[in-house]
Structure formats: C-alpha cells, structure tokens
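Participant: after the sequence you'll find the predicted model.
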Amino acid sequence: MRNPPKKTKRKTGVYFFSSAHTPLSCPLFPKTNLPGHDIESLLAASPEHCQTLCSAHPQCSYFSYVGYFRLLGVFRNNFKCYLKNNMAEMVAKAEEGVTSGLPTHFCQLVNSTYHIPNLFHPNYWNHLTNMTSSLLTECAMKTLEGINLPGSDLRFLLVNNAKACQKTCTEDPNCQFYTYTIMLLLMLFHSSRRCYLKRVITMPAPPKVTKLANAVSGFSLRNCHY
C-alpha cells in the first residue's frame, strides 16, 4: 500500500500534493476514512479497484475503501468500496484498514505535482471533459494474489500462468476481469491451471470477493495507456 503524499501547499479551493506517481495514477490515503455521504457501496478487490469504480461512476467525487475491520478484537476482511459525493463536507478521520481517495479525473500532473482543480470554478466541467479524453481512469494493472472473484464467468480455459490469463482477458472484448487458479489434482499427480474470464453488465464490480490460496485475479488492460 502506498504511503500518503505529503501536503506541501494550500490555496483557496486548490490543493497541491507532492508525489512521485505516474500521470495515470492519483494519490491514495491509507489509514484514512471519509465517513458519510455514500451514494453506493460495491465490492472491490483493492483500493486501486475502488478508485477505478469511483472514476467510472458519474456522481462519485471521492471514496473510502474498507479492506478490513476489527470486530471483538478480531480482524475481518470486508472488501467494501463506498462511493461518495459532497466534497463540501468532506472530513477525514484516521482509521485502520481504510484507504480513501479521489477519482483519477480529478488529478492532473503539473510539474511533478498533483493539482486537484477547484470544483466550483465556472470552467471546471469543461476542464474535466478535456481531461477525461486524454487521461483514462485508473488502470488496474496490479494483479491481486490470493484473491478470488467468484461468479460472473463468461468461460474458462487452460493457460500456463496468471500473465497469460490477464493477456487473454485483455484480448477478449467481453472480458472485464478474471481469476486464475491452480488446483492440485493429487489423484492424477498434476495441477489444473484455469483462467476464468468474467463480466458484469455495468461497471467491472465483482459480485463477490474472497481470499483463496493459489489464486490470482485482475482486470483487463484494454483501456490502459502505456
């Protein structure tokens, strides 16, 4: 998980954060919750995936991803992505297991510094339209080891490794995300390496996220810029 960028300067309606990220990414803020103002909650495999869902939602202006929470002294997985709107009342709260951030179209790389524009400026929405045509939403290139995205299968095929599964998903116009699993068939003394290609009707939000040994999941790279 990334360390939160250091805030270096503040102006009215504009915030600047020093960062070494690439133009395709937007800073994430670990151990930070932005409670309230939820417009939708979805399952997500990682903070980056949650950011992708927020970027794809027309009303999402920020989000909080709850990877785990503590209940009666025991840490439990959650994988919940809370999409939010109402930046006028955005209040940060320190909280373990929660990562928050903004959709990628709110970020622009200017002289190696992230510039989050004034949302209330009269030219903001024109600016946003121009940015989204050149700066794609966060590309979830990171593979998720030990994560299973069950259900929503289009089909499965046998491949040698997770990278080949990712490539197959990217090349299939119907595939949004995938899960690659290695099942040990002890009676036959060999393993079955399956690549499950998956899709949901709207955003690439899996209906379920679970932990699973010998599984690798991820998303199509079809819309990525390199």
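Facilitator: Perfect, I can see it now. Only a predicted model underlies this, so the values are computations on that prediction, with no experimental measurement involved.
Participant: from now on I want contacts and neighbour counts done on CA atoms only, so please keep to that.
Facilitator: Will do.
Participant: quick one, strands of the protein?
Facilitator: All strands of the chain, identified by DSSP state E, fall at 7-11, 14-18, 28-33, 38-43, 62-71, 74-84, 93-101, 108-110, 113-116, 144-148, 153-158, 177-185, 190-198, 210-219.
Participant: now those as TSV including mean neighbour count and distance to L136?
Facilitator: Listed next are those as TSV, based on neighbours: other CA atoms under 10 Å; distance: least, CA to CA, whole Å:
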stretch	mean neighbour count	distance to L136
strand 7-11	10	25
strand 14-18	16	20
strand 28-33	21	17
strand 38-43	16	21
strand 62-71	21	17
strand 74-84	19	19
strand 93-101	19	16
strand 108-110	15	11
strand 113-116	19	16
strand 144-148	19	21
strand 153-158	14	25
strand 177-185	22	17
strand 190-198	20	22
strand 210-219	19	15
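Participant: got another, please set it beside the one above:
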Amino acid sequence: MTEEQCLNPLLVNCVLPPAIIYAFCYSIPECVTQIYENTYFQGGDLSMVFTPNVNYCQVVCTYHPMCLFFTYLPATWTNDPTKRFSCYLKDSDTETLPKVDMEGAISGHSLKQCNIKISACSPDVYKGLDMEGKNYDVTMADTYQQCQKRCTNDNHCQFFTYASETFHNASLRKNCFLKHTTLGTPTNIRVLDDVVSGFSLKPCQLSEIACNSRTYVNMNFLGEELNVTYAKGHKACQQVCTDMIRCQFFTYFPLQDSCNEERKCKCHLRMSSSGSPVEIVHGGGRISGYSLRLCKKKASTVCMQHSEKSIRIVGGTDSSPGEWPWQVSLHVKLSRQRHLCAGSIISNQWILTAAHCVVSLENPNIWRVYAGILKQSEIKEETPFFKVEEIIAHPQYKFAQTGYDIALMKLDKPMNFTDLQLPICLPSKEDANTLYTNCWVTGWGYRKERGRVEDILQKVTVPLMSKEECQARYRDRKIDDKAICAGYEEGGRDACKGDSGGPLSCKHEEVWYLVGITSWGEGCARPRQPGVYTKVVEYADWILEKTM
C-alpha cells in the first residue's frame, strides 16, 4: 500500500471510525509499551481528540499513520477542567520527545512496532461520562445494552450516550442518543451522573444486517425525489421502494386529496447522499419509512406475499404442510417431554407466545421449539429443534384474564427461513383500526374440553367480535382495549387447551398479520362464550423494544 493510499480512508475497506481507520504505514525502530505517570511529552503535536480513558488514547495513536507518542489528561486533571479526557497525538522526526514532569498527565508510545494484536474493538462502557457529538437519532431504550446494540447496527452511529431511569431530567430518562462526528471520536467528554456512554461495536464485527423495517407515523422524510407513484397502503409503498434499486426511503400520503378512485394514495420514493432523510417534517398524517433491501429476503417479503395455500375449510380441520409456516409447537422437557403451548415466528430469532405458558416455567433450558412441523407424531428424539436462550414475559402480567398475556422467546441461534418456517407480519400502530374479516385460529389443542392434544395441526376460521359484544358475554370480567375476541354465537368452533400462545392470523390485502395470541375463554367452543386473545397491535412498542 502506498503512502497516498494509506492516508486516504476511502481506499481502506474497514469499519473503523475515521480517527483510527488508517493502516500501519509508519514504522518506528522498537516496541515500547511503558506508560509514564505524571509525565508530558513536550512538542510534536499532530492533533487532539477526546477519549474516555488512556487505553483508548493509545489505540487511536497506534492506528494513526504518523503518531509515535501520546499524552493523555484524565478525568482527575485539575489544571484546566476543559482539557479533561484530552488525548494529544504526537510525532517526532528524531523519534524522541523530551519528557516533562506534569502532575496528573499520562504518556506513552504507539504500539505500531510491537508484535501485539491491537484491536479497534472497544466493548467497554463508561458510566458517568457523556461523550458529546452530533445527536442525530434519539429513541427510547430499556437498557444501555439495547442502546449500544442500536448504535452497532446503525450505519452512521460511532458512539452513544444512554440516560438511565434515575437521570436528573425526567423527560430524558431511558433515552438513547446515537452520535457521530467527523473524526469518529467525541468532540468533548464530560462527567455526568446517571448516564452510560460507549462506542459502536462494528469494529468487533458484532453488527447485524442494517435492516430498518419500522414505519413512522406523522413524519415526512424529505430527500431527492426519484418518483411519485400510487400504492394501496404504506406497506405496499415500502415494498415499491424496496423494489427500486436507488430508493432509500419513502413517504406515503394517505390523504384524501392524494388518493385516486382505486383508493391508492401517493407514494413518494426518495434518496439522499447519506442514505438518511435530509430533513424530517413532523405532522400532516403522512407515513414514512426505509427500503427493506438490506433485510433478509424471506423475512422482509413474507409480509407482502399471500400464502399459496389458498384453500380454507370452515371448521376444525386438518392443515396442510407449509400452510401456516409461522406456527411453532412449544415443548417442555421435565421428567417427560410434551407439547404445552404454541407460538408464532416473528423474526429469525424471536417467538411470540402467551405469558401464562411460561410464567411458572421460566428456565429456558426446559423448552424446545419445533418449527415447520405438521404432526406431533413426527417429533422424535432426533427431530431438530431450537433451544431457548431467553424468556421475556410482560412485567405487568398477573393472570390471563387481567391482560398482558404476552411473552417473547429468544432462540439460541438464528433460524434459516424455508417454505415451512417463515415469520408472520406484526400489525403496526397505524393498523390498529383495520377491520379484519378473514381470520383463523390454528393449533394442536384439544377438540373438546376433556380431550387430548391433536396429532395434526388444526385450523378453524373465526369471526372477530366487538369489545362491547364480548364484554356482554363476560359480564364478570373486564374486556379492555388490549384484548380482542373471536367466536361464533352458537359455539362449536374455537381454540382450546393446548392452543394457548398460538396465533390468531388474519389476512388483509394479501398480507397475513398476527392479530391475536390465544389467551383464555370459558371452556371450549361453548355457545355465547367467545375466545379471548391478546391484541398484538397494543404491544407493538413493547415487542420492538425487547427485540431490537
């Protein structure tokens, strides 16, 4: 590599921040690892950056093409508080610099010449430090770990700061600030209680595919206009953007004066030099989002494609292979193994089920997740299954009849999607008022109250019921907005024991949505006693927070 190539970060195929992206093109004659306390290297200044500790300062110096020495002023520096956390990068034609006694300063050498593997990966976090930069994205997060993961998976994020739930400003608590700068290092670092800062883990090769499938209501993403077309719904608009190579983001106009006679509305396809909107205008009823081109193909398109298995038989009947590819069977293995509940695939590593299935069985090691199966009799000791890494029940769950009957299972490894195992689409908040007319309940549960688990996956179509009508059937129970009811006046077709946690799947505009999770009911298929399901759309934010 030539010196010109080395100094041009655009020619280096790397994911390091600009401040430490350079290859080792400058050598020194010997390896010196000694750190000098209370010492300042005088002269030779190349540049100054802010780093959270002396170790990171040495890494920056090591990766800089010309830095041979550094001096660091730590958090305890008292001479000039504005210079705390300063990292001075230095050079010398003679490969030496005079050392001056200076209380509190720490100095050392670049490790370019050392036979030591120096990594730009910085997994440490820094509690009580605010690393300043351009705050280009602010979201809510339950933990700093979630915040760091978002930074790692965001194309532009170089470092982050997370305000904890005890932060002095209540309006900023649990906020995740994603940041970047020209150099890739903070523009300043200050001591601040109840915050945690850290760097993106991209250099640690821990980033995932940069897929942003979320849509944003009442936001208009501005950028270079590529095309304006018409689409039936914001998800269809997103798919049009995904299918257009240059489109990076879109804005959908579901406004009366923007729609045609076919009830299709304007879909603005846009791009920018950075890949992000040049400006975001809030309000106006518009819906915006990003291309799904960077998402796994099967995961991103399953919600836009209707099932080829279009034959449906009303009543409790056998399903066909691949008819409900998001359905999983959840087995518990204690003294013996058995099917206990069902669940739904919502991504390549997450299963959505009912909290009442897992609250007394929260040890992940006892669970086995079987995907892509039709018959329980097909499950043998050698049948492949997914182990469970983590179980997250909703913290407000007490028992099924009081709501919050929802839980997540994280698989120990990502699932490879096939025609037999695919995710179902989750309804977004803007879909809350959608009228679903083609809904199905599936499971291996009992066909009658005193029955047994069925061998073949059963399916039954059920009509949805209004909250008021359902409340009239269960006068001694509270049916709130977080529940949805389905069933027949005469009974006879319903979910039953063993179906718990499974999907209430509804097809709308050729897309299958997970509208409900089988939760509870009085008996099974009794007249005037509908099944009660957890209304998934009411937990959209919670699901997103836990699975990000």
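Facilitator: Yes, it's here. All values reported here derive from a predicted model rather than from experimental measurement.
Participant: quick revisit: out of the strands of the first structure, nearest to A56 of the first structure?
Facilitator: strand 74-84 (10.6 Å; CA to CA).
Participant: compute the inter-axis angle for the closest one and strand 93-101.
Facilitator: Orientation check (axes from the mean of the first three to the mean of the last three CA atoms, to 10 degrees): strand 74-84 of the first structure against strand 93-101 gives 60 degrees.
Participant: what comes into contact with strand 74-84 of the first structure?
Facilitator: Strand 74-84 of the first structure has contacts (CA atoms under 8 Å, 6 or more residues apart in numbering) with 36-47, 50, 54, 59-70, 209.
Participant: if we go to 6 Å?
Facilitator: The contact list for strand 74-84 of the first structure (CA atoms under 6 Å, 6 or more residues apart in numbering) reads 37-44, 50, 60, 62-69.
Participant: so what's the gap between that strand and the chain middle?
Facilitator: 13 Å (CA atoms, centre = their mean, to the nearest Å).
Participant: and C81 of the first structure, what's its match in the second structure?
Facilitator: In the second structure, C81 of the first structure lines up with C87, judged by TM-score structural alignment.
Participant: so E545 of the second structure sits in a strand?
Facilitator: No: applying DSSP: H, G, I helix; E, B strand; the rest coil, one finds E545 of the second structure to be helix, outside a strand.
Participant: how about the match of C81 of the first structure: what's its closest non-neighbour residue?
Facilitator: Y72 (4.6 Å; CA to CA, 6 or more residues apart in numbering).
Participant: okay, now the residue mapped onto S46 of the first structure from the second structure: neighbour count?
Facilitator: Mapped onto the second structure by TM-score structural alignment, S46 of the first structure lines up with N53. Using other CA atoms under 10 Å, N53 of the second structure has 16 other residues around it.
Participant: just to revisit the earlier point, for T132 of the first structure, find the nearest of the strands of the first structure.
Facilitator: Nearest of those (CA to CA): strand 108-110, 10.5 Å.
Participant: how far out from the middle of the chain is that closest one?
Facilitator: 20 Å.
Participant: elements contacting it?
Facilitator: Of the remaining helices and strands, none touches strand 108-110 of the first structure by 3 or more CA pairs under 6 Å, 6 or more residues apart in numbering; DSSP states H and E.
Participant: switch the cut-off to 8 Å
Facilitator: When contacts are defined as 3 or more CA pairs under 8 Å, 6 or more residues apart in numbering; DSSP states H and E, strand 108-110 of the first structure sits against strand 113-116.
Participant: what's the strand it packs on packed up against?
Facilitator: Using 3+ CA pairs under 8 Å, 6+ apart: strand 113-116 of the first structure touches strand 14-18, strand 108-110.
Participant: where does that strand end up in the second structure?
Facilitator: Residues of the second structure offer no counterpart to strand 113-116 of the first structure, counting by TM-score structural alignment.
Participant: quick one: contacts of that strand?
Facilitator: 14-19, 26, 106-109.
Participant: how about G101 of the first structure, what's its partner in the second structure?
Facilitator: In the second structure, G101 of the first structure lands on G108 (TM-score structural alignment).
Participant: please name the nearest non-neighbouring residue to that match.
Facilitator: I35 (4.8 Å).
Participant: these two touch, right, that neighbour and L111?
Facilitator: No: contact between I35 of the second structure and L111 fails when scored by CA atoms under 8 Å: they sit 11.5 Å apart.
Participant: rewinding a little: let me have the strands of the first structure in a markdown table, extended by distance to Y124 of the first structure.
Facilitator: A markdown table is the format used below for the strands of the first structure (distance: least, CA to CA, whole Å):
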| stretch | distance to Y124 of the first structure |
| --- | --- |
| strand 7-11 | 16 |
| strand 14-18 | 12 |
| strand 28-33 | 22 |
| strand 38-43 | 22 |
| strand 62-71 | 16 |
| strand 74-84 | 19 |
| strand 93-101 | 19 |
| strand 108-110 | 13 |
| strand 113-116 | 11 |
| strand 144-148 | 35 |
| strand 153-158 | 40 |
| strand 177-185 | 32 |
| strand 190-198 | 36 |
| strand 210-219 | 30 |
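Participant: out of those, which comes closest to M131 of the first structure?
Facilitator: Across these, closest to M131 of the first structure is strand 108-110 (CA to CA), at 8.1 Å.
Participant: burial of I201 of the first structure, as a residue count?
Facilitator: 8.
Participant: cool, and the one 3 residues further on?
Facilitator: P204 of the first structure sits with 19 neighbouring residues when counted by other CA under 10 Å.
Participant: state the distance from it to A56 of the first structure.
Facilitator: Remark: distance between P204 of the first structure and A56 of the first structure (CA to CA, to the nearest Å) = 9 Å.
Participant: rewinding a little: which ones are touching the residue nearest to G108 of the second structure?
Facilitator: Residues in contact with I35 of the second structure, defined by CA under 8 Å, 6+ apart, are 106-109.
Participant: stretch 327-342 of the second structure corresponds to what range in the first structure?
Facilitator: Stretch 327-342 of the second structure corresponds to no residue of the first structure when matched by TM-score structural alignment.
Participant: quick one: map T168 of the first structure onto the second structure.
Facilitator: So T168 of the first structure corresponds to R150, using TM-score structural alignment.
Participant: hmm, T76 and the match of S46 of the first structure touching each other?
Facilitator: No: the pair N53 of the second structure / T76 is not scored as a contact, 11.2 Å apart, by CA under 8 Å.
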